[in-house]
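*Asks:* how does the following fold in three dimensions:
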Amino acid sequence: MPRRLLPLLLTALLCATLPAGAAAATSLTWYGHAAFKLVTPQGRVLLIDPWISNPANKNGKQDLAAIDKADLILVSHGHADHVGDAAEIAKRTGARLVSTFDLSNALVQFAGFPKDQAGMSTGGNFGGEISLLDGEVKVAFIPAVHGSTVTGMDKIPHTGGNPGGFLISIKNGPTIYHTGDTDVFGDMRLVPQFHKVDVMLACIGDHFTMGPQRAAEAVRLVHPKVVIPMHYGTFPVLTGTPEAFGQALKGSGAKLQVMQVDQTLKF
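*Replies:* Model prediction:
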C-alpha cells in the first residue's frame, strides 16, 4: 500500500468505530471536598470551588500542578475551603471568575484573584443566568443558607456577599446543580421548575452544612436523576457519610453515585 494512503485508512477505521451522530461526553472529576472539574463536549474546562490541595486529596499537590488549562473558575462563597487555589490557577491559566458580584470584588481586592479576569461579563447574582463560552455553558446563580466571609492575604475576614450554589447547563450535555455549602431550604423546589436537574452535587457533611437526612430532603425537592455527595469526611467534624445518605435517600427516585477522590465520570 502506498504510504500516502495510510493516514486516510487510519482515519476511516477510526470513524467506523464511532456510532453515527455520536457526540463527545461531558466529564466530571472530583478532587475531594467540594472541588470539581467539568470538561464540556467542546473541551472547555470549568473548575468549581477549586480547593484542589484539600486534605482529602492525597494527590492534591500533583493535581494542582497538573492543571494547565481552565476557562472558568466558579466560586460559591468566600470561605477558604471553597476559594481554595482559585487565584493560583487563574494566574496560571487565565481563567475567568464566575461568582456573585460582591464575592468577585472581595476575591480581587483581598484574595489575589487577577482583576482583569473578573467582572460583569462572568459575574451575576441570584435569579440571574449568564451565557458563557460562546453559549456552550449557562450558569444560573442559586441561593444557599450559609456564610461567605473572605479571609484575605491580610488574614482579616472581609464580607463576601451572600453564599450560593450554581446550576450549570451544558449544551449537548447535562444540567448540574452544585449546592455550595447550605442547609435544605424550601425554595429548592423551584430549581427544577426552570431547569430539570440531571446531576446534583450535594453537601452532606453536617456540622457546617446539611447532613445526610436533611440533604436527602433537598434531593426530594430538586428531583435530580443522579446525586453525588460531597463536602464530607475532609475533617473529623464532617461526620455525614454516603452510607447514611443512601439510607435517607430511599424512595427519593434519585440514583446515588458515590465518587472516589480523583475519579472521573462521563455523562
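*Asks:* drop to CA atoms for contacts and neighbour counts, all remaining ones
*Replies:* OK.
*Asks:* which residue is nearest the centroid of the protein?
*Replies:* Central residue of the chain (C-alpha atoms, centre = their mean): residue 48, 3.6 Å from the mean position.
*Asks:* next, the second sequence, to be compared with the first:
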Amino acid sequence: MKIKWFGHSCFMITSKQGTKILMDPYINMLGYKLPEIEAEIVATSHEHKDHNNIDAVKGNFVHINGLGIFSEHGIDIRGVDTFHDKFSGDKKGRNTIYNFKVDDINVCHCGDLGHILDTKQVEEIGKVDVLLVPVGGGYTIDATDAVEVVKQLKPTVIIPMHYRTKALGPMGLAFAKVDKFIEASGIKAQTYKDLELNKENIENYKGIAVLNYK
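*Replies:* Take a look at the predicted model:
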C-alpha cells in the first residue's frame, strides 16, 4: 500500500490493487489545499468542515461515516465510537476512529480524538499496524496523550497528524509542532515524502514516520 498525507488529518491510502481510500478531506481554509482527487472510499471521522468535505472528491465513491463493520471494494473497515474532547463529547461532539484492513495491514485513523482510550475502545479497534494519530493539541489530544494512545494500541508505524506546519500560517499557532510529540515519545523518527508498505517491509519503518506535506 501507499500512504500519502495531504495535510491536517487527510490521508490517501492506495492498495496494491489500486483501490483509493481517502480520510477526512478538508475545505480549503487551513493553508493546506487538496488537489483534484478521486477515491473509491471516503471516510469522515466527524462533521466538522475541516474533516468532512466530501464535495472535494470526484468519482463514484462510497462514503463511510458511521460505526460498525463495513466491507467495501475488498477493504474491511471498523468504525469505533470515541469523543472529540475529554467530556464525553459535551464540548465538541463525537468522533469515529476507523481501522482499515488494506493488503493485510491494519491502518487506524484516529480522526479528532480528544481523550485517552478506554479498555473497551482498545478492544473494539483491534490490531493496529499503522497508527495515524493527532498530536498537536488545542482541538485534539496533545503530545503527552498521543504517547499514551500509542502505548495502548501498540502500532509498528506511527504517523503523526493535526500539528503545526508552515503551511498553516497564523492558524498553526493553535497547534504544537510535531517535535514535541517525538520528544515526548522517545521513539526514533524518520521523515518521508510518503510511505509504501507491505507485510514484508513494514518492520523497516518501525517507529515514527513524519510525512511531508506537498
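*Asks:* and the residue nearest to the centre of the first structure, what's its match in the second structure?
*Replies:* Alignment note (TM-score structural alignment): residue 48 of the first structure maps to residue 23 of the second structure.
*Asks:* same question for residue 224 of the first structure.
*Replies:* Using TM-score structural alignment, residue 224 of the first structure sits opposite residue 155 in the second structure.
*Asks:* residue 131 is in contact with that match, correct?
*Replies:* Yes. Counting by C-alpha atoms under 8 Å, residue 155 of the second structure touches residue 131, with 6.0 Å between them.
*Asks:* for the first structure, which segments count as helices?
*Replies:* Using DSSP state H, the helices of the first structure run over 6-16, 60-66, 80-83, 86-93, 101-110, 191-194, 212-222, 242-248.
*Asks:* let me see the contact set for residue 73 of the first structure.
*Replies:* 46-50, 86, 90, 95-98 (C-alpha atoms under 8 Å, 6 or more residues apart in numbering).
*Asks:* same list (the helices of the first structure) but as a markdown table, adding mean neighbour count and distance to residue 37 of the first structure.
*Replies:* Converted to a markdown table, the helices of the first structure look like this (neighbours: other C-alpha atoms under 10 Å; distance: least, C-alpha to C-alpha, whole Å):
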| stretch | mean neighbour count | distance to residue 37 of the first structure |
| --- | --- | --- |
| helix 6-16 | 10 | 28 |
| helix 60-66 | 14 | 11 |
| helix 80-83 | 21 | 13 |
| helix 86-93 | 18 | 12 |
| helix 101-110 | 21 | 20 |
| helix 191-194 | 12 | 22 |
| helix 212-222 | 22 | 22 |
| helix 242-248 | 16 | 21 |
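*Asks:* need those helices in a markdown table (columns: distance to residue 163 of the first structure).
*Replies:* Converted to a markdown table, these look like this (distance: least, C-alpha to C-alpha, whole Å):
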| stretch | distance to residue 163 of the first structure |
| --- | --- |
| helix 6-16 | 46 |
| helix 60-66 | 25 |
| helix 80-83 | 11 |
| helix 86-93 | 17 |
| helix 101-110 | 9 |
| helix 191-194 | 16 |
| helix 212-222 | 17 |
| helix 242-248 | 23 |
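*Asks:* for the counterpart of residue 12 of the second structure in the first structure, what are its contacts?
*Replies:* For residue 12 of the second structure, the aligned position in the first structure is residue 37, judged by TM-score structural alignment. Residues near residue 37 of the first structure by C-alpha under 8 Å, 6+ apart: 27-31, 45-48.
*Asks:* swap in 7 Å and give it another go.
*Replies:* 28-30, 45-48 (C-alpha atoms under 7 Å, 6 or more residues apart in numbering).
*Asks:* what's the answer for residue 251 of the first structure, then?
*Replies:* So residue 251 of the first structure contacts nothing (C-alpha under 7 Å, 6+ apart).
*Asks:* not counting sequence-adjacent ones, nearest residue to the equivalent of residue 166 of the first structure over in the second structure?
*Replies:* Structural alignment (TM-score structural alignment) places residue 166 of the first structure against residue 98 in the second structure. Residue nearest to residue 98 of the second structure in three dimensions, not counting chain neighbours: residue 79, with 4.6 Å by C-alpha to C-alpha, 6 or more residues apart in numbering.
*Asks:* contacts only, for the one you found.
*Replies:* By C-alpha under 7 Å, 6+ apart, the contact set of residue 79 of the second structure is 66-69, 96-99.
*Asks:* can you lay out those as JSON lines showing neighbour count?
*Replies:* Output for the contacts of residue 79 of the second structure, formatted as JSON lines (neighbours: other C-alpha atoms under 10 Å):
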{"residue": "66", "neighbour count": "19"}
{"residue": "67", "neighbour count": "16"}
{"residue": "68", "neighbour count": "12"}
{"residue": "69", "neighbour count": "12"}
{"residue": "96", "neighbour count": "24"}
{"residue": "97", "neighbour count": "28"}
{"residue": "98", "neighbour count": "29"}
{"residue": "99", "neighbour count": "26"}
